[in-house]
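*Asks:* the following block contains a protein sequence and its predicted model.
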Amino acid sequence: SERMASVLQDVLKSSNNVKMKSVIANPPVPLTFSEQGTDNKAVIYQHSTVVVLTGNYFALAAVLERLDTLPWSLGWQSIDYKVTEYPDAELTLHLLTVSDNESYIKL
């Protein structure tokens, strides 16, 4: 989760004709496990980021391919694609990561 900002920057720098419209880092969600017994202190935190990108279909597809080839696991809660005015489109990604650190990127 700590690398999310730099990963997004790197992916966008290497993506032609893609612009970031917005990015929202949601509050972390503590994850606990039933095996913890009475100690409900969070062991890990789920971090959620919503990213809205604009560009044409092929440029946005290249971003998805690049994110999919990252060396670490990145969860995808949802993906929404809509054509705004052909050939321009908007891609909304709801990305999930986990960390043992409650703090998250400041956007």
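*Replies:* Structure received.

*Asks:* for the rest of this, base every contact and every neighbour count on C-alpha atoms.
*Replies:* Noted.

*Asks:* report how many residues lie close to residue 104.
*Replies:* Close neighbours of residue 104, defined as other C-alpha atoms under 10 Å, add up to 20.

*Asks:* oh sorry, the question was meant for residue 55
*Replies:* For residue 55, using other C-alpha under 10 Å, the count is 21.

*Asks:* ok, now which ones touch the nearest residue to it once chain neighbours are set aside?
*Replies:* Residue nearest to residue 55 in three dimensions, not counting chain neighbours: residue 18, with 4.7 Å by C-alpha to C-alpha, 6 or more residues apart in numbering. Neighbour list for residue 18: 12, 53, 54, 55, 56, 59, 60 [criterion: C-alpha atoms under 8 Å, 6 or more residues apart in numbering].

*Asks:* put this beside the first:
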Amino acid sequence: MTISLEQLQQRFDDLNPREKLMTVAAVIVLLWALWDNLINQSLQSTQTGLKTEITTLENNLLNQQQLIQQLADSNDPQKSKQQKLSALQASISNMQTQLGAGEKKFVPPQFMSNALRDMLKQQGNLKLIALETLPASPFGDLAQPDQQTIWVYKHAMKLTVQGDFFSTVAYLKSLENLPWLIHWDSIDYQVKAYPQAETRIQVYTLSFEKDLLGA
């Protein structure tokens, strides 16, 4: 037997206050379980893999640069030194190409804001509350204060939307389906008045440049 939304609403209205509270609590727990299964676990897995890949490339680049400096300071014969330098520079060029190929998969920083807004327009049940641009920062495990060479910058934005659970999930899935990559840094989903919730999403793209995101 199929039960309409109106019938479900009527049944909910017929509950006493304590039963309503228990029902809402159960729904929130269910939504959180769905959220963790559909969104959060995928987010953590993607983040870990991406950071590992980029950090490995950055480490290799730094090692190659250090070898070049050591070779330049060494007493090797000029011809031998030049051959080794050429090999190291070719290796660095190859790794930079790999980083460049990865960068092209991400939405250009200046287009991030428009991409987020355009996809939001396709979700009629979501309302944009706020959109904030964050300063660019080094990306990866090598983003330390003593790090002199920064290869990849992280450009992030904080997005706050209001709407129901399934519209929010649909929006996040639509971002995943873009031809360019937009990654989630964090997601804070808070039910305000069921079924309406406020979701704060921090997303980011990657670039070799430190320029600010498009507003």
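*Replies:* Here it is on my side, so go on. Note that this is a predicted model, so its numbers are computed, not measured.

*Asks:* what about the residue most central in space within the second structure, distance to residue 24 of the second structure?
*Replies:* With distances taken as C-alpha atoms, centre = their mean, the residue of the second structure nearest its centroid is residue 183 (2.1 Å). Counting by C-alpha to C-alpha, to the nearest Å, the gap from residue 183 of the second structure to residue 24 of the second structure is 31 Å.

*Asks:* check the gap between the residue nearest to residue 55 of the first structure and residue 45 of the first structure for me.
*Replies:* Residue 18 of the first structure is 30 Å from residue 45 of the first structure, by C-alpha to C-alpha.

*Asks:* what separation do you get for the counterpart of residue 100 of the first structure in the second structure and residue 139 of the second structure?
*Replies:* Using TM-score structural alignment, the partner of residue 100 of the first structure in the second structure is residue 208. Residue 208 of the second structure is 10 Å from residue 139 of the second structure, where distance means C-alpha to C-alpha.

*Asks:* one more: residue 154 of the second structure?
*Replies:* 5 Å.

*Asks:* anything in contact with each of these two?
*Replies:* residue 206.

*Asks:* coming back round to it: looking at residue 208 and residue 139 of the second structure, which one has more neighbours?
*Replies:* The neighbour comparison of residue 208 of the second structure against residue 139 (other C-alpha under 10 Å) goes to residue 139, with 19 against 14.

*Asks:* ranges for the helices of the first structure?
*Replies:* Remark: helices assigned in the first structure by DSSP state H are 4-13, 57-68.

*Asks:* closest to residue 90 of the first structure out of those helices?
*Replies:* Nearest of the helices of the first structure to residue 90 of the first structure, taken as C-alpha to C-alpha: helix 57-68 at 8.4 Å.
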